[in-house]
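Chemist: I'd like to go over a predicted model; first the sequence, then the structure.
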Amino acid sequence: MTLALERPAPAAPAPARVHPRRVVIGFIMALVLLGLSIAASLLVGTREISPGTVWSALFNPNRTLTDHTVILDLRVPRTVVGLLAGLALGLAGALMQGVTRNPLADPGLLGVNAGASLFVVAGIAWFGVTSSLGYVWFAFAGAAVAATIVYLIGSLGREGATPVKLALAGTALTAAFTSLITIVLMADSEAFDRYRFWAAGSLVARGLDVALPLAPFILVGTILAIVAARMLNTLALGDDLARGLGQNLVTARIVCAVAIVLLCGSATAMAGPIVFVGLAVPHVARWITGPDYRLIIAFSAFFGPTLLVTADVLGRIIAQPGEIEAGLVVAFLGAPVLIALVRRVKLAGL
């Protein structure tokens, strides 16, 4: 008698083992750094305000005092915007690098920034939009449209939306949108003057009226990022093996794409096209956690806000009595960190 032996279905891969002590210490450091950046954002500015006054303004506010008004109306909203935008950019960068398996992926790779910028330019030049709150919805719509177009183009063909095709489609769309932006701005000097302030990437003049309407989108994007973390661990093995393990590639990429649109669109709408946070933060997280995207997503949620808020604080200090936009400072902060990581870790593939 012969026995028919059925080949067992392959089990889902276990994430690479990470030293628990390293993760715990990294998590504590992330919390401490985030707390310090928030405190610095509330304390530092062109107007010197003591820590006691800041504490009083937060927990016993008195609107008749000028210092309390500065804290409540300027520094608190600015800090909240930095935290939300940094959270969104950090998570979006981790998702982009995971779903495309490209270590250089950031919000610019899939055309998100270019789409947001094009729609903001259109809003300024053709619809007379002048306020930050007005830019928000144009930027969000542009990011969503760009990501949708990139995914549709990348899905053409027999293999569907592969990482290489998505990256190429995003690069091509970015080039096309950038050309359109240049054409519009060259024909309208007033639109150029307004656009360049938004495009620099800054937390200045961004208040709660901008942040609060976009907070629900960031919340949904964060939840989707958490859900996608396990999917990214499987996708990192390659399409063929992921499919053999039972992973629905279309579903995984759609979940990641929706999360990226929500996160990148919201962050770009709030703070402008800040690109380096989403590029550098996942690498810092990966250096601590290893390749497990469940941990990379968690750490990126802390490091993103810390980097952006810290950059904003430094921008207030180094150019007093003026300021340097956070988007410019982020590049100076993040570039050395990323160079050091590239020298220490092989980043050819994720």
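Modeler: Looks like it came in fine.
Chemist: use CA for all of it now, contacts and neighbours both
Modeler: OK.
Chemist: for the stretch 251-350 of the chain, which segments count as helices?
Modeler: According to DSSP state H, counting those that start in this stretch, the stretch 251-350 of the chain carries its helices in the segments 276-289, 293-317, 326-344.
Chemist: ok, second structure coming up, stack it against the first:
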Amino acid sequence: MSPVTTSSSVKPRLAVIFGGRSSEHGVSCLTAREVLAAIDADRYDVQPVGITRDGAWVEETAQWDDLEAGTLPSVRDDLPGFAWERLREFDVVFPLLHGPWGEDGTLQGLLEMADVRYVGAGVLASAVSMDKPFTKTVFSAAGLPQLPYVTIRPWEWKQERERVEARVHALGLPVFVKPARAGSSSGVMMVDTWEELDGAVLKARDFDPKVIVEAAARGKRELECAVIQGLDGKPVASVVGEITVAQESSHEFYDFEAKYLDGTSSNVVPADISVTLSERIRAYAVQAFEAVGCEGLARVDFFWTEDGLVINEINTLPGFTPYSMFPVLWEASGVSYAELVERLIQLALQRETGLR
């Protein structure tokens, strides 16, 4: 199918999907509220589509005016239903689902089967980027520097505990225990003593039966870079930013509460780093984008440690509130929030359906 072309009197139909079944449901809703407000209603016929925590599809409005401080919105389950088959009626879909069942290739696969254009990465890139161990395998093949890690599969933790623990202990303390396929630091715990390991694994498994344990970065600074494709398809990197957490806060690291709920984290854009380091990060960000076969957009996260620069992960559907790092980085790079949303929609409209 060729790219969409419409006459000046016909507006492309755009469906914006958000919410979902993952632990990042509320973050997705916040993202949707801001993206919908930025879309030019004079240019597009827009249909917001919410997915409840139980997986029901509804005609949501993404208007939550009564939110209390420190709380996140949810898709309401008392709204008219939306049959997903109706997505075939739309020219393009803008998925804003974070985490499993949306960012991991599942929704992308449905849209591919339905021959519907959509914003962002395809099935393979979405699935690989959502699964941290597989992401690391791809990054390793691409020659990108990383921290040592151990993957723990459910059967290994039950049947070969001693062998797995020995591999984890070889990483040294402290370590970070994470769900293999979750974002926004959900279920992440820093382990300072080996007595904490079992509880940390159990906590991570509340979010994902597969767990990853990573060596901690010594003296780390958390640096991030955003990537977006130009209309010619070539990926371009933004300026580099830094995430900081207030020293007086109770957070040991940049966790879910620090990111979204209590205001103890902040973005420093551009980061106070050398030009040489900035250019290296920007080059690595594009390299990571291409290594996983990403499309549209991504945010790539790094640690600058006592031992040098390492890549942490790639996020194919990053948070998109005006205060999220992805749009903030592009604002500092000369692309406004509204321009960013418009470019992503145009990229999707120009993209061929089928195998690419």
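Modeler: Looks like it arrived, so ask away. Everything quoted here is computed from the prediction, not taken from an experiment.
Chemist: TM-score of the superposition?
Modeler: After superposition, the two chains reach a TM-score of 0.27 (TM-score structural alignment, normalised by the length of the first structure), with 166 aligned residues with a C-alpha RMSD of 7.1 Å.
Chemist: of the helices of the stretch 251-350 of the first structure, which is nearest Leu36 of the first structure?
Modeler: Between Leu36 of the first structure and these, the shortest separation by C-alpha to C-alpha is 8.6 Å, and it involves helix 293-317.
Chemist: still on that earlier bit, relative to Ile226 of the first structure, which of the helices of the stretch 251-350 of the first structure is closest?
Modeler: Closest among those, using C-alpha to C-alpha: helix 293-317, at 6.9 Å.
Chemist: flag every buried residue along that closest one.
Modeler: Neighbour counts using 16 or more other C-alpha atoms under 10 Å place 293-316 of helix 293-317 of the first structure among the buried residues.
Chemist: between it and helix 276-289, how many degrees?
Modeler: Helix 293-317 of the first structure runs at 130 degrees relative to helix 276-289, counting by axes from the mean of the first three to the mean of the last three C-alpha atoms, to 10 degrees.
Chemist: quick check: Tyr149 of the second structure touching Glu214?
Modeler: Yes. Using C-alpha atoms under 8 Å, Tyr149 of the second structure is in contact with Glu214, at 4.3 Å.
Chemist: output the helices of the stretch 251-350 of the first structure as TSV; include the columns distance to Leu214 of the first structure.
Modeler: Below are those laid out as TSV (distance: least, C-alpha to C-alpha, whole Å):
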stretch	distance to Leu214 of the first structure
helix 276-289	18
helix 293-317	16
helix 326-344	20
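Chemist: do you know which of these lies nearest Leu133 of the first structure?
Modeler: Closest of the helices of the stretch 251-350 of the first structure to Leu133 of the first structure is helix 326-344, at 18.9 Å (criterion: C-alpha to C-alpha).
Chemist: confirm for me that Arg117 of the second structure is in contact with Val93.
Modeler: Yes. Counting by C-alpha under 8 Å, Arg117 of the second structure does reach Val93; the two are 6.3 Å apart.
Chemist: just the strands in the second structure please.
Modeler: Assigned by DSSP state E, the second structure shows strands spanning 13-19, 45-51, 57-58, 92-95, 117-118, 149-152, 175-179, 189-191, 211-215, 221-229, 235-245, 265-268, 297-305, 308-315.
Chemist: make that the first structure, sorry
Modeler: Counting by DSSP E, the first structure has no strands to list.
Chemist: got the residue ranges for the helices in it?
Modeler: All helices of the first structure, identified by DSSP state H, fall at 20-43, 51-59, 66-70, 76-100, 112-127, 132-154, 163-187, 189-199, 208-235, 239-244, 249-271, 276-289, 293-317, 326-344.
Chemist: elements contacting the fourth one?
Modeler: Using 3 or more C-alpha pairs under 8 Å, 6 or more residues apart in numbering; DSSP states H and E as the contact criterion, the elements in contact with helix 76-100 of the first structure are helix 20-43, helix 163-187, helix 208-235, helix 249-271, helix 276-289, helix 293-317.
Chemist: on that earlier part again, comparing the helices of the first structure, which comes out most buried?
Modeler: Greatest average neighbour count among the helices of the first structure goes to helix 76-100 (a mean of 28), per mean count of other C-alpha atoms under 10 Å.
Chemist: which residues does Ser278 of the second structure contact?
Modeler: Contacts for Ser278 of the second structure (C-alpha atoms under 8 Å, 6 or more residues apart in numbering) come out as 239-240.
Chemist: and what of Leu83 of the first structure?
Modeler: With contact taken as C-alpha under 8 Å, 6+ apart, Leu83 of the first structure is in contact with 304-306, 308-309.
Chemist: again, only using 10 Å
Modeler: Leu83 of the first structure makes contact with 34, 37-38, 77, 89, 267, 301-302, 304-309 under the criterion C-alpha atoms under 10 Å, 6 or more residues apart in numbering.
Chemist: ok, Ala269 of the first structure next?
Modeler: Ala269 of the first structure makes contacts with 85, 113, 116-117, 120, 132-143, 198, 210-211, 214, 263, as judged by C-alpha under 10 Å, 6+ apart.
Chemist: thinking again about what came up before, any chance of the strands of the second structure in TSV, plus distance to Trp330 of the second structure and mean neighbour count?
Modeler: Formatted as TSV, the strands of the second structure follow (distance: least, C-alpha to C-alpha, whole Å; neighbours: other C-alpha atoms under 10 Å):
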stretch	distance to Trp330 of the second structure	mean neighbour count
strand 13-19	21	25
strand 45-51	24	22
strand 57-58	32	23
strand 92-95	19	24
strand 117-118	21	28
strand 149-152	31	20
strand 175-179	29	26
strand 189-191	30	21
strand 211-215	30	24
strand 221-229	7	24
strand 235-245	6	22
strand 265-268	13	18
strand 297-305	11	23
strand 308-315	15	21
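Chemist: could I get those as JSON lines with distance to Val128 of the second structure?
Modeler: Formatted as JSON lines, those follow (distance: least, C-alpha to C-alpha, whole Å):
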{"stretch": "strand 13-19", "distance to Val128 of the second structure": "21"}
{"stretch": "strand 45-51", "distance to Val128 of the second structure": "23"}
{"stretch": "strand 57-58", "distance to Val128 of the second structure": "26"}
{"stretch": "strand 92-95", "distance to Val128 of the second structure": "17"}
{"stretch": "strand 117-118", "distance to Val128 of the second structure": "18"}
{"stretch": "strand 149-152", "distance to Val128 of the second structure": "15"}
{"stretch": "strand 175-179", "distance to Val128 of the second structure": "14"}
{"stretch": "strand 189-191", "distance to Val128 of the second structure": "23"}
{"stretch": "strand 211-215", "distance to Val128 of the second structure": "15"}
{"stretch": "strand 221-229", "distance to Val128 of the second structure": "17"}
{"stretch": "strand 235-245", "distance to Val128 of the second structure": "19"}
{"stretch": "strand 265-268", "distance to Val128 of the second structure": "27"}
{"stretch": "strand 297-305", "distance to Val128 of the second structure": "13"}
{"stretch": "strand 308-315", "distance to Val128 of the second structure": "10"}
